[in-house]
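In: Quick one, fold the following:
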Amino acid sequence: MIESIDFLRDMPMTASSNAMDEFDGRCNCLAARQAARYLTAVYDKALQPVNLRATQFSILHKLANHGPLAIGELAGVMAMDRTTLATNLKPLERDGLISIVPGTVDRRAKNASITKAGMARYRQAFPLWSAVQGKFEGAYGERKAATLRHAMRAVLATGFEPWAEAASE
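Out: Prediction:
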């Protein structure tokens, strides 16, 4: 990692500063992560009254609307690596909002499903999500928000495989 920025040390100070300024303005990852952190905080705050975080709400939504899903399949639809998903599933399972059971075909596989308590919490949270969603779209613009969602979903189809196993050397 440090080796990758060695070229900055050899540049004159003004050129180095310009390269860093350009990074801030052009880095797709930084811009997306900043916006994601900002929106996550907004949605987390809105969902606080029902003791859910935005990611937990999204997981409940997927399970409520798509039925039980294998953990790998859920990770795929959430665009998360399995380890991060597992971290997010633990409090939902602990609180009885989801159940994780062995698969029916392959007992080694795990399936996640929403419980009655989870569905009740999801129904409590949905109006809170809807209100913050409307507030954001009112401030940002409904058409701009739709365009933003479309653009972010298109990123998922760029062909990168961020969670693929590294090829052995």
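In: can we go C-alpha only for contacts and neighbour counts from here?
Out: OK.
In: is it true that Ala112 lies in a strand?
Out: Yes - assigned with DSSP: H, G, I helix; E, B strand; the rest coil, Ala112 falls within a strand.
In: Next, count neighbours for the nearest residue to it once chain neighbours are set aside.
Out: Excluding the flanking residues, the one nearest Ala112 by Cα to Cα, 6 or more residues apart in numbering is Ile100, at 4.5 Å. Residues lying near Ile100 (other Cα atoms under 10 Å) number 17.
In: Tell me how far Ile100 lies from Ala54.
Out: Distance of Ile100 to Ala54, computed by Cα to Cα, to the nearest Å: 20 Å.
In: do Phe23 as well
Out: 29 Å.
In: Thr147 too?
Out: According to Cα to Cα, Thr147 stands 21 Å off from Ala54.
In: run this one through as well so I can compare:
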Amino acid sequence: MHTYIAGMSETSSMHACNGFATRRAARYITRLYERHLAAAHVTSTQFSILVLLNERPGITMSELAQAMVMDRTSLVRAIKPMQRDGWLKTEPAQNEPRKLVLSLTEPGQSKVREARPLWQKAQQEFEAQVGSERAAQWRHDFLEMTHST
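Out: Alright, predicted model coming up:
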């Protein structure tokens, strides 16, 4: 099945490019989630980080970077505004002071509670577009693909 992409013919090499297709889908999906999460003044990346910290308090910076499939520099840039806003804190690990561990503050936990219903609406909108079974299969496949990174 071919779909029209503005400015490109159906024979364009981009139609066969996995990188182009996945980046395009990622941008589309990110916009969908961020449109919903905007009411809580949180980005989709921030929401993911907050939820991971809520589920795994005391996670190290390296573990969080691995879970997010982000390099450490990008992760530091992502968490700085959340630290500034008081949603999370970093402190040296007890057993290894050179490692930083992260945890949510009460305002961070409150932000998760505020944003979760908005995230749920984004989930529902996405699944209405692609179908819940297809969405579940994609989630499984993408998580499996990135599991070893």
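In: the more surrounded of Phe23 and Ala54 of the first structure?
Out: Each of Phe23 of the first structure and Ala54 had its neighbours counted (other Cα under 10 Å), and the higher figure belongs to Ala54 (20 against 12).
In: Find the nearest non-adjacent residue to the more buried one, please.
Out: Nearest residue to Ala54 of the first structure in three dimensions, chain neighbours excluded: Asp44, at 5.2 Å (Cα to Cα, 6+ apart).
In: circling back: map the residue nearest to Ala112 of the first structure across to the second structure for me.
Out: Aligning on TM-score structural alignment places Ile100 of the first structure opposite Thr90 in the second structure.
In: Roughly how far does that match sit from Lys99 of the second structure?
Out: 10 Å.
In: repeat for Gln46 of the second structure
Out: As judged by Cα to Cα, Gln46 of the second structure and Lys99 of the second structure stand 21 Å apart.
In: Also Phe20 of the second structure?
Out: Using Cα to Cα, Phe20 of the second structure is found at 37 Å from Lys99 of the second structure.
In: what does Leu32 of the second structure give?
Out: When distance is defined by Cα to Cα, Leu32 of the second structure is 35 Å away from Lys99 of the second structure.
In: These two: which has the busier surroundings?
Out: For Leu32 of the second structure and Lys99, the more surrounded residue by other Cα under 10 Å is Leu32, and the numbers stand at 17 against 14.
In: Report the contact partners of the more buried one.
Out: Ala122, Phe126 (Cα atoms under 8 Å, 6 or more residues apart in numbering).
In: let's go with 10 Å and repeat that
Out: Each residue near Leu32 of the second structure by Cα atoms under 10 Å, 6 or more residues apart in numbering is listed here: Ala26, Ser44, Trp119, Ala122, Gln123, Glu125, Phe126.
In: Kind regards, and thank you for your time.
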